[in-house]
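>>> Sequence first, then the predicted structure, then my questions.
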Amino acid sequence: MTDSIKFLRIRKGLTQVELAKEVGVTFPTVSAWETGKSIPSPRHLKKLATVLDCSVEQIFLLLNNKKLDKNKQKQG
């Protein structure tokens, strides 16, 4: 899955701005997480999991899958 946080955010019915407010970060931070330009800190992962009704492990696994997808695209 290439847009893990985006997928979870949309599933919850939140905009990037709403998610940013709930987690306590800026809109550009959420955008950077969704595009893979940065990853959430452990503190923000916990908040994301709470807001998005999932586990930290689920977010972490989805983020790792996104990195694997990017590496495959670079190699292929």
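Great, that's in hand.

>>> C-alpha only now, for contacts and for neighbours.
Noted.

>>> Next, the contact list for Leu48, please.
Taking CA atoms under 8 Å, 6 or more residues apart in numbering, we find Leu48 in contact with Val23, Val56.

>>> Show me which residues of stretch 27-47 are buried.
Thr29, Val30, Ser31, Trp33, Glu34, Thr35, Gly36, Ile39, Pro40, Leu45, Lys46, Lys47 (16 or more other CA atoms under 10 Å).

>>> and here's the other structure:
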Amino acid sequence: MSENYKAARERKGLTAQKAATLLGVSITTLSNWETGKTSPTAPMLIELCKLYECTADELLGIVALSSN
């Protein structure tokens, strides 16, 4: 599941630093989500979906990330 966070960010063309800034979290926090060390809270998951323009199902690995 954690690899989906990084894939969605990269699909949007965002650097980790830019995404962290837009989300109001530290780069360490974002990195921890992307490596599976920690998970975002439910409210932050919603913010990730908005920023990456994807669904929670896609980020959680329930369905594959769309290619567009």
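Arrived safely. The shown structure was predicted, so the numbers you read here are calculated from the model rather than taken from an experiment.

>>> if we can go back for a sec, want to try TSV for the buried residues of stretch 27-47 of the first structure, with distance to Asp69 of the first structure and secondary structure as columns?
Listed next are the buried residues of stretch 27-47 of the first structure as TSV, based on distance: CA to CA, whole Å; DSSP: H, G, I helix; E, B strand; the rest coil:
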residue	distance to Asp69 of the first structure	secondary structure
Thr29	21	helix
Val30	20	helix
Ser31	18	helix
Trp33	15	helix
Glu34	14	helix
Thr35	12	helix
Gly36	11	coil
Ile39	15	coil
Pro40	18	coil
Leu45	21	helix
Lys46	24	helix
Lys47	25	helix
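
>>> which residues in the first structure form helices?
In the first structure, the helices defined using DSSP state H lie at 4-12, 16-23, 27-35, 42-51, 56-75.

>>> who's in contact with the second one?
Think helix 16-23 of the first structure. Counting by CA under 8 Å, 6+ apart, Arg9, Thr26, Phe27, Thr29, Val30, Ser31, His44, Lys47, Leu48, Val51 sit against helix 16-23 of the first structure.

>>> Just the closest of these to Lys70 of the first structure, please.
Ranked by distance to Lys70 of the first structure (CA to CA), the contacts of helix 16-23 of the first structure are led by Ser31 at 17.0 Å.
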